[in-house]
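Q: coordinates for the following, if possible.
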Amino acid sequence: METSTREYLQKALSKNEFISYIAESNGEAISISGMVLFQRPPYLENLHGVEAYILNMYTIPEFRGKGLAKRMLKKCIDESRNSGVKRIWLHASKDGKHLYKKMGFTTKDSEMELFL
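A: Model prediction:
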């Protein structure tokens, strides 16, 4: 798994198909996010088919409640807008749903989504 992930990230990062943000404190990662950009066939709400999937949003428990996840999510949304993304989607944890709703995501089946 580690080798496959490393190979994927090397390729995807070089093509700007995977974007990650990391917040650090004293040289240690305390909050992270990842986002995959991809092209799918067009549909009515997204005629260009460009989408983003947010994953691996995590903040170390002792740093929660300081706005780090919100800043990470905002960076993902801003990058999506700059990249022509029309739909961002994710699978939210119970703890994350409140933040995503505050940022405009809506629930659809087991996913949450935001159209830009």
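
Q: please make it C-alpha for all contacts and neighbour counts, starting now.
A: Will do.

Q: list the buried residues of the longest strand anywhere in the chain.
A: Determined from DSSP state E, the single longest strand within the chain is strand 28-39. By neighbour count on 16 or more other Cα atoms under 10 Å, the buried set for strand 28-39 is 30-37.

Q: same deal with stretch 94-101?
A: 97, 100.

Q: next: stretch 83-95.
A: In terms of neighbour count (16+ other Cα under 10 Å), stretch 83-95 has its buried residues at 85-92.

Q: and for stretch 41-52?
A: Buried residues in stretch 41-52, counted by 16+ other Cα under 10 Å: 46, 49-52.

Q: picking up where we left off before, packing partners of the helix or strand just after the longest strand of the chain?
A: Note on strand 28-39: by DSSP states H and E, the next helix or strand toward the C-terminus is strand 50-59. Secondary-structure packing of strand 50-59 (3 or more Cα pairs under 8 Å, 6 or more residues apart in numbering; DSSP states H and E): strand 28-39, helix 68-82, strand 87-90.

Q: switch to 6 Å and redo it
A: On a contact count with 3 or more Cα pairs under 6 Å, 6 or more residues apart in numbering; DSSP states H and E, strand 50-59 meets strand 28-39, strand 87-90.

Q: Throw those strands into CSV and include distance to Asp78, thanks.
A: Listed next are the helices and strands packed on strand 50-59 as CSV, based on distance: least, Cα to Cα, whole Å:
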stretch, distance to Asp78
strand 28-39, 12
strand 87-90, 11
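
Q: would you do the same for the sequence below? I want to compare the two.
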Amino acid sequence: MLRTRPVESRDLDLICEHRQKMFQASGKPREEELAAMDVPFRDWLRPRLEDRSYFGFIVENEGEVIGGIGLMVIDWPPHPSHPQDDRRGYVLNMFVEPDYRGRGVATDLMKAADVEFQRRGIRYAILHATSKGRPLYEHLGWSGTTEMARQY
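A: Predicted coordinates for the structure are as follows:
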């Protein structure tokens, strides 16, 4: 039986593991890049879990963790997409174990995120989608934006 629970401080290692697996599944970063990110991400995440500025949900099947999603509320200037709000929701670290994909776990996690953002008064949220994740997000009403990036 599936159970969804809130992310807790004790989930630090689990979230770090999911983040590594999420990036590996995307096929983009090299192993060296993932390894270089590990300690800095862990150091970044720890205080945010403790102060609950990083929140989200974990899905378990009979005590076995099978997926999770991270959420944040980020400071952002008012924008045409949210002209009266100076915050955005941000979805990160969405991961479902391969054996459980295609069973609605990711959909349930995204719906839980929607409810939580609405509970916190967030009316606009963003995420970065892989090509594999994009169909799910589009099905749930998300749309692409004009975001670009540059590395220095």
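
Q: ok, back up a step: looking at the buried residues of strand 28-39 of structure 1, which is nearest Thr59 of structure 1?
A: Ser31 (4.1 Å; Cα to Cα).

Q: contacting residues for the closest one?
A: By Cα atoms under 6 Å, 6 or more residues apart in numbering, the contact list for Ser31 of structure 1 reads 22-23, 58-59.

Q: kindly report the same for Glu62 of structure 1.
A: Glu62 of structure 1 makes contact with no residue, according to Cα under 6 Å, 6+ apart.

Q: helix, strand or coil: sort out it for me.
A: Here Glu62 of structure 1 takes the helix state, with states given by DSSP: H, G, I helix; E, B strand; the rest coil.

Q: any idea how far whichever residue in structure 2 pairs up with it is from Val65 of structure 2?
A: Matched by TM-score structural alignment, Glu62 of structure 1 corresponds to Asp99 in structure 2. Distance, Asp99 of structure 2 to Val65 of structure 2, using Cα to Cα, to the nearest Å: 12 Å.

Q: same check, this time on Leu127 of structure 2
A: Distance from Leu127 of structure 2 to Val65 of structure 2, counting by Cα to Cα: 23 Å.

Q: next: Ile122 of structure 2.
A: Look at Ile122 of structure 2 and Val65 of structure 2: by Cα to Cα, they are 28 Å apart.

Q: do Tyr90 of structure 2 as well
A: Distance, Tyr90 of structure 2 to Val65 of structure 2, by Cα to Cα: 22 Å.

Q: swap in Trp142 of structure 2?
A: For Trp142 of structure 2, the distance to Val65 of structure 2 - Cα to Cα - is 26 Å.

Q: can I get the buried residues of stretch 83-95 of structure 1 in TSV with distance to Lys70 of structure 1?
A: Putting the buried residues of stretch 83-95 of structure 1 into TSV (distance: Cα to Cα, whole Å) gives the following:
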residue	distance to Lys70 of structure 1
Val85	19
Lys86	20
Arg87	18
Ile88	15
Trp89	16
Leu90	15
His91	16
Ala92	14
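
Q: mind checking the helices and strands packed on strand 50-59 of structure 1 for the one nearest to Lys66 of structure 1?
A: Smallest distance to Lys66 of structure 1 across these (Cα to Cα): 10.7 Å, for strand 28-39.

Q: with structure 2 overlaid, report how far the closest one is off on average.
A: For strand 28-39 of structure 1, the mean deviation from structure 2 after alignment is 1.2 Å (mean Cα distance after the TM-score superposition for structure 1).

Q: where does that strand end up in structure 2?
A: The alignment of strand 28-39 of structure 1 onto structure 2 (TM-score structural alignment) spans residues 64-75.

Q: the residue nearest to Asn61 of structure 2 when sequence neighbours are not counted and Glu62 of structure 2: what is the separation?
A: Leaving aside its sequence neighbours, Asn61 of structure 2 sits nearest to Leu2 (Cα to Cα, 6 or more residues apart in numbering; 4.6 Å). The gap separating Leu2 of structure 2 from Glu62 of structure 2 is 7 Å, by Cα to Cα.
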